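Asker: Give me the fold of what follows.
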Amino acid sequence: MSQSSPGLSPGITPDPRRWKALVFIALAQLMVVLDATIVNIALPSVQTDLDISDGNRQWIITAYALAFGGLLLFGGRIADLWGRKRAFITGLVGFAAASAIGGAAQNEAMLLGARALQGVFGALLAPAALSLLTVTFTDAKERAKAFGIFGAIAGGGGAVGLILGGFLTEYLDWRWTFFVNIPFAVIAAAGAIAVIAEPSFSRNRSPLDIPGVLLSTSGLVALVYGFTRAESDGWTDSVTLIMFVASAVLLAAFVFVESRVSAPLLPLRVVLERNRGGAYLSLGLAIIGMFGLFLFLTYYLQIVKDFSPVKTGFAFLPMIVGMITGSTQIGARLMNRVPPRLLMAPGFLVGSVGMLMLTQLDVDTSYASLLLPAQLLLGLGMGTAFMPAMSLATQGIEPRDAGVASAMVNTSQQVGGAVGTALLNTIAASATTSYFDDHVADTAKNAGAMELLRLDSMVNGYTTAIWVAVGILLVSAFIAATFINTGVPKAPEAGGEGAEDEAKVPVIAH
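Answerer: Take a look at the predicted model:
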């Protein structure tokens, strides 16, 4: 089979070690995705052990999110310029070192510094991993299988992190939620050195766009911090509003600069192509709903249902099973038979049905009768939609832009996660307070009745926010159905003549 990515020389034989390479790329992706949730379950233990105040505990999550989200585009461009394999290995080694520092942290400053450092190296590693996958798998059928596996990990890895975090926190120590990254990184780096071979002609050796780096990084940091601040201090807080205004100004200036410079950090052709832009947008919106749900279900199971950390982690297994099934058994099998929109739109709709079921939660809800089937549907729908969305987001891209296109996938996920957590948590908190205030006068003033009202109020807040998440998933489905109009990817012919057919997504000319 020939190489078929646009811009690649026809007749080039695919790397025979590409499937081995996938193992180590997927392992690295799993480590990055795990880290987004594995620390969450350990937060109470971390806070107590290092004497971190309630006001500062959010920075354990925020320090990582700010560095990761703010530097992703820069990391993707460095991967294009420097070489994806080198960026990938450097990211793994740096991430392992930062994790070791975090696990050994003796005080708050040391821990927060390690989390920020994890974010920095994660921003280099994540786009390098996805772009390596993009330039390694160019045959349509093989690409579908590879992205099916990658999509399952990207979607379900967060839930796996909750399981692993529960085990490590309950049976070992919170420090192992950091130390566990080290073997992942060592194995992935050793494997990458041994088997990954990046095509040399896929480099982008254009000079680095320094104004673009500064504007995009500061704009994304302001945006992520604004949403994080909104969660803790409210949407009308002066600093929150300043962050949002600053983000809008900086990102608008970034777009203006990118349209003028000869070697932009983010070539606008990457995001302005209709299908790719639709994939970024629908994926980002879906992540908003998913991340908020992880947070709500974690608290619901531990506080309302009194599940242990380990039991809570295992309670997410149906979602993981659904994700893997949707990605590898539905998305990957049908990707080369039907247009992407016919997988993405129905996938988001099925996910919204699962989310809709969760609006019926109450204090006495049975896990088996509601939570289990709802998670299965949600995982099945998201897994089916994520795989073609992630593939489409990098399909048809010029090899020199593979890193920055991959970074845009991660950026939409990271910003979507920050937005979802802040937006839905704020809605839930407001609804909880309102429900409690409306019903407290009718409650007998005894401890049992007040505790029941507190739990009822909490669940009411969750379901109110979940209704919003349902609406967001419906919007994702609408965008997928209307924006995305590319056809079925065609398998390339021998000799490279199928290159144009496989890369149905057009690339806007310079």
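Asker: CA atoms for contacts and neighbours, from now on please.
Answerer: Fine.
Asker: where along the stretch 1-150 of the chain do the strands fall?
Answerer: Here the stretch 1-150 of the chain has no strands by DSSP state E, counting those that start in this stretch.
Asker: Tell me which stretches of it form helices.
Answerer: 18-49, 59-82, 84-103, 108-136, 140-167 (DSSP state H, counting those that start in this stretch).
Asker: one more to put side by side:
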Amino acid sequence: MYKKERARPWAVLAAACVAQFVFALDMAVMNVALPAIRTALGFAPVGLSWVVHVYALAFGGFLLLGGRACDLYGRRRMFVLGLVVFGLCSLAGGLAQAPWQLVAARAGQGLGAAAAAPASLALLTTTFTEGRARVRALGVWSAMNAAGGALGVLAGGVLTEYAGWRWVMLVNLPFVALTLALVPAGVAAHTRTGPRERMDVPGAVLATAGFGLLVVGVVRTDAIGWTDPATFACLGAAAVLLAAFAAVESRVRAPLVRLGLLRNRWVAGANVIVFLAAAGQFAAFYFVSLYMQQVLGMGAAETGLAFLPFSAGVVLGTLLATRVAGNRSPRAALVPGSLLAAAGLAWFTRIDPDGGFLTDVLGPSVVCSLGIGLVLAPVAAAATTGVAAREAGTASGLLNSSRQLGGCVGLAVLATVAAHRTGDAASPAALNSGYALSLTVSAALFLVAALVALALPRRERSAPVPSAAAAENRLEGTPS
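Answerer: Modelled structure (predicted):
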């Protein structure tokens, strides 16, 4: 059982938001800097892509393990440990002198993020347990997550152009320092007073290996294709390992992920929604960025600036979500948000080779981002509704895993769709056609998400998350 100190909500919210911002920033900030990195460190063309992929691999592959670890060993402890690892690896990457050093640093960043990201969401859901305050806190957290991803392209372009590529790694350090400074200001520690469950080692190995192979198989399709035997072998092995993981989890006493958690309609529905939404959002972000650079001829920094209205729209959408869903079921914002995002993406499909930012990008960016903002906070609330505090980390890791896998798989699949439509042609018109088709599929994914949201329970108000103390009184010896 845990003895919990008193938390200061403002400190918990600030620490969780800054951490999530920098983790999301790191998913996008490297892309624009890749040409400069290749020249500076002498990367081979194939190896260069792993500067991006290895972060997604480590982050996505270890999220379930990170979520369970923060349930077993304490949320604040894993939050701090993950941040320290992330910060040290950011410093190592900024000082890298050889390709392998940068790739290793990026892998370390992913591991640190996989430990700290589930802990940040778990800290929020166990500090803000119900009502409008909880939805508002999750809204701010979600807005920071989306803003980090949207501003990553801008930060990458500006830093690479004016400060040098090393600063796309070193820029993380002040964010990490700020977050660590906020922890003693009011992020509660948990002191164990009872026995600790053992880590589910077989489940951890199977889940990490299965998700890792899934990510590897998907991200390599840009180089070898979906029909290559190596792709089939990798994805087949991932399927076998994940099936074995499910079998193990149904039998062990203290599983990495209790399968009964997925019988909670809120948890299951929210994870499906976030998978679909991430697939559509990540792919749309990618193809709109390519449209502006390769079809409209905009520069990297200019493209980053063009995403500022998107970031502002997401923030506004999350603020609206706190009003819409504050005292209602999360579906009250999830359904209209998904439909609005689908409408914005459908508008994006009208991009034209002879268009421009004002005519083809600004309007749909605002509509789409408002819809995404309406989805982000309520889906995080839904994914932790009715979840005991002792499983908050597991539920958070599961949600983050679904988001990572959705973005990774969605982008890879829709890149194949775009390439199939474009063919070998490299003209602006051909590229425009491929991008428009993939944006159409992205819109369809949000329509499916709206249908899943409609299937969520109809309630006037979300069920509160049980407090840590209540959970521990019911189950002595189980961590909160």
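Asker: re the thing from before, any idea which of the helices of the stretch 1-150 of the first structure gets closest to Leu285 of the first structure?
Answerer: helix 140-167 (13.6 Å; C-alpha to C-alpha).
Asker: corresponding residues in the second structure for the closest one?
Answerer: With TM-score structural alignment applied, helix 140-167 of the first structure matches the range 131-158 in the second structure.
Asker: give me the number of residues near the equivalent of Val338 of the first structure over in the second structure?
Answerer: Matched across to the second structure, Val338 of the first structure falls on Arg328, judged by TM-score structural alignment. If you count neighbours by other C-alpha atoms under 10 Å, Arg328 of the second structure ends up with 18.
Asker: Now the residue nearest the centre of the first structure: which helix or strand?
Answerer: Centroid-nearest residue in the first structure: Gln413, 3.8 Å away (criterion: C-alpha atoms, centre = their mean). Per DSSP states H and E, Gln413 of the first structure falls inside helix 402-439.
Asker: residue in the first structure matching Thr385 of the second structure?
Answerer: With TM-score structural alignment as the criterion, Thr385 of the second structure lines up with Gln395 in the first structure.
Asker: isn't Ala343 of the second structure right up against Ala443?
Answerer: Yes: because the distance of 7.1 Å satisfies C-alpha atoms under 8 Å, Ala343 of the second structure is recorded as touching Ala443.
Asker: In terms of packing, which of the two has more residues around it?
Answerer: A direct count of neighbours by other C-alpha under 10 Å for Ala343 of the second structure and Ala443 places Ala443 higher, at 28 against 19.
Asker: Assign the more buried one to helix, strand or coil.
Answerer: Secondary structure assignment for Ala443 of the second structure (DSSP: H, G, I helix; E, B strand; the rest coil): helix.
Asker: same question, Phe307 of the first structure
Answerer: Strictly by three-state DSSP, Phe307 of the first structure counts as coil.
Asker: Identify the residues contacting it.
Answerer: Residues near Phe307 of the first structure by C-alpha atoms under 8 Å, 6 or more residues apart in numbering: Leu301.
Asker: mind checking what Val274 of the second structure lines up with in the first structure?
Answerer: By TM-score structural alignment, Val274 of the second structure lines up with Leu283.
Asker: ok so, going back, in contact with the match of Val338 of the first structure, which residues?
Answerer: Per C-alpha under 8 Å, 6+ apart, neighbours of Arg328 of the second structure: Arg459, Glu460, Arg461, Ser462.
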